[in-house]
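**Q** I would like to see how this sequence folds:
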Amino acid sequence: MSSKKQEMLRIAEKLGVSIDAVEGEIKHLRLNQLKIVDLLPEMLIMVRSLISSETFSYRRNQIGVMNKGVLISFQNILDKTEKGETFAARNMNNRPHVRITPSHVESEILFPKGMHVQQITILVELEYLKRFVGIDRNKLYYLFNTDKTFWIEEFMSPEMVILVSQLANLSLENVLSEAFYRLKALELMYMLFSNLLNRENTEHANLSKAEINAVYLVRNAIAYSLDKSPSKDELVKLSGMTELKLRKIFTQVFGRGIYEYYNHLRMQEAAKLLKQYNLSVSEVGYKLGFSNLSYFGRLFEKHFGLKPKKWQNEYETKYK
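**A** Take a look at the predicted model:
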């Protein structure tokens, strides 16, 4: 067995995954990169890049290397979208994002055939995290109530993308590499928690697996139809919840109301079309379902601080 796969078995044991399960399925994985930085008892950092040759799944049990902790996973740290592929045609799970869960949550991990996993996972001990956040921990109370099952997803800012890239490309043989990893992990958490403080206020209820799955069905339905939002009745029916419950849980997980989240996705796609495909402002607006280009411009400016054309020109000047 290769050294990378031996290392994966060691990681799996620390992260609560059955060794028998991993040994049975590891043959389906092509490991491009795998690093573990053991900073226990405070933190454990894992960097991995792998591709599955077959569809398989395994169950991750409660993580036992610390009594109580939070698992922060920076998913798809390299956004390698093929040219010509539209945002609506892609699985939302392929976009760079962050997920936060308590370390005791058990979950089923699915690897579809051909899936390319690129992630940095930080397991951080709860009391250490409280000390890091300090007096502001009351504002992020839901992260520290690990008796409840919470599930948070947040967009990855450009600054966070730069940081995770630094972590992914650092060699463990560098001078003071463990100190560097610790500093950058704390910096990432600072940026992440700063973003969480800007979220829409909502009550954080205990979530079931079915409720989490339901809001992801709704989120994906929105993401696959950026030029035309599904109707409220369609989304309620899809979720199997009441409208009120859907709105509450959606905001709890994604930090925005459904309509605000939909517009955020549209603006992220608009920026991508403007900078990567050099489309005109009108082409982008119409492509994303805006019949009123003035409204499109105002919405874009609200998100990025500049009108679309000026933003596109500044991007071209800076990067081309």
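
**Q** From here on, just use CA atoms for contacts and neighbour counts.
**A** OK.

**Q** And for stretch 136-146, what's in contact with it?
**A** Residues outside stretch 136-146 that contact it (Cα atoms under 8 Å, 6 or more residues apart in numbering): Lys68, Gly69, Val70, Pro102, His104, Leu126, Lys130, Phe150, Leu196, Leu197, His204.

**Q** From Thr101, how far out is the first one?
**A** Spelled out, it's Lys68. Distance, Lys68 to Thr101, using Cα to Cα, to the nearest Å: 11 Å.

**Q** Comparing these two, which shows the higher neighbour count?
**A** Taking other Cα atoms under 10 Å, Lys68 and Thr101 do not tie; Thr101 has more neighbours (21 against 18).

**Q** any idea which helix or strand carries that one?
**A** Using DSSP states H and E, Thr101 falls within strand 97-102.

**Q** any idea how far that strand is from the chain center?
**A** 7 Å (Cα atoms, centre = their mean, to the nearest Å).

**Q** this one next, for a side-by-side:
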Amino acid sequence: MQEEQHTVELQQQFFPISDFHTVMDKWSDLLDDDPQKNIYTADNDYHSFAFAYQLLGDDVLILHQKTHCHAKHRMELLPRRKSKFYTLKCLINQNKSARLISQNHHYDMHQGTMAFFSNYANYITELPAGYREENLQIVISHKFIDEYINRQHISHSRLQLIINDPNDLMFVIQQPPAPIKSNIKQLAQTVVGSSTATNKLNTLTHISNTLDMLFRLQIEEPTQPTSLPQNKAQQVAKYLDDYLTMPFPGMDFLATQFGISVSGLKRHFKQEMDTTPFQYYRHKQMQLAQKKLQESTATVSKVAYQLGFDNPSNFIRAFKGEFGITPGKYQKEQDTEA
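**A** As a prediction, this is how the structure comes out:
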């Protein structure tokens, strides 16, 4: 009961990217600003936080925030039913569990939890006293989606609805694939001090690649860990067969997706398939690479990017590791034989 008396109730409304500095100016009495480093800080009896930001015109705003709650918090984000923009929020680190409430759905927030929603959403975050968190939020304009994202890649029906229609839906992933988590951490590290035109271009490309991976996910609601049925390894293998044009999603993601433990997945996949999930994925991916390299219009770089590699050199190493020959030499041998 005593804890309830010290619950901090906060409300905030969505605001468009173009209003960022105006909103920050209104809070100037509560925040300390370091304009040289693009950082705002606050420290009071209820909480302390610091967030660095990078503003990329009116299309992208990146916020890297670290928070320490001295009291229990209940924070409500109110919808803004005007124009259309989106937020991708990822929990990078935490020391206690927290809760996200949206449309009467309750999500336990764990390290890595990711949510995507529009400014029409209305959600509540509950944080316990003593809670520490590091998160990254990327606010994206609808124009950015139109210009940088191939909507044909959006595989999940809920994501399609969020992007195409004004609604308060939220797409939550408890355990994102490893490549997405890696991208989020890289973005968090580059927010402060990234002010040159080249850095901005690289950052925009990094964000569009992250969104593309997110939108292409074949994902269902995660289930609780269970024992692994005999055919579960085949189910995982079939899932990976459809994943060959993206980076390997990681064992944690696969285990969560199929409701099994990581150790159980490794053990039973080895028993059923006589290999590891990653080795299976890489072998199938390189077989696909062979077929693509046999096409007359294919180049090594083009095939590398088609298969989700971030640069051709990593693809060359993977191909040579699988077949003992570089993809360039393989192509030449195929041309000679033809």
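
**Q** Report the TM-score for the pair.
**A** Superposed pair, TM-score by TM-score structural alignment, normalised by the length of structure 1: 0.52. Supporting alignment: 214 aligned residues with a Cα RMSD of 4.5 Å.

**Q** re earlier: onto which residues of structure 2 does the strand holding Thr101 of structure 1 map?
**A** Using TM-score structural alignment, strand 97-102 of structure 1 lines up with residues 113-118 of structure 2.

**Q** Do a quick rundown of the strands in the stretch 51-200 of structure 1.
**A** 56-60, 69-75, 97-102, 107-111, 116-125, 152-155 (DSSP state E, counting those that start in this stretch).

**Q** how about those strands in a markdown table, adding distance to Val281 of structure 1?
**A** Shown next, in a markdown table, are the strands of the stretch 51-200 of structure 1 (distance: least, Cα to Cα, whole Å):
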| stretch | distance to Val281 of structure 1 |
| --- | --- |
| strand 56-60 | 43 |
| strand 69-75 | 30 |
| strand 97-102 | 26 |
| strand 107-111 | 38 |
| strand 116-125 | 32 |
| strand 152-155 | 24 |
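
**Q** Give me the neighbour count for Pro327 of structure 2.
**A** Pro327 of structure 2 - counted by other Cα under 10 Å - has 25 other residues nearby.

**Q** What are the neighbouring residues in contact with it?
**A** Leu293, Val300, Ile316, Phe319, Lys320.

**Q** same question, Met46 of structure 1
**A** Met46 of structure 1 neighbours (Cα under 8 Å, 6+ apart): Leu34, Lys35, Ile36, Val37, Ile120, Thr121, Ile122.

**Q** Now which residue in structure 2 aligns to the third one?
**A** Residue correspondence to structure 2 (TM-score structural alignment): Ile36 of structure 1 is matched to Tyr53.

**Q** With the flanking residues excluded, which residue is spatially nearest to its match?
**A** Leu63 (4.6 Å; Cα to Cα, 6 or more residues apart in numbering).

**Q** Counterpart of the one you found over in structure 1?
**A** So, by TM-score structural alignment, Leu63 of structure 2 is matched to Met46.

**Q** could you give the angle of the helix or strand where that match lies to strand 116-125?
**A** Assigned by DSSP H and E, Met46 of structure 1 belongs to strand 43-52. Inter-element angle recorded for strand 43-52 of structure 1 and strand 116-125: 160 degrees (by axes from the mean of the first three to the mean of the last three Cα atoms, to 10 degrees).

**Q** which of the contacts of Met46 of structure 1 tops the neighbour count?
**A** Ile120 (25 neighbours).
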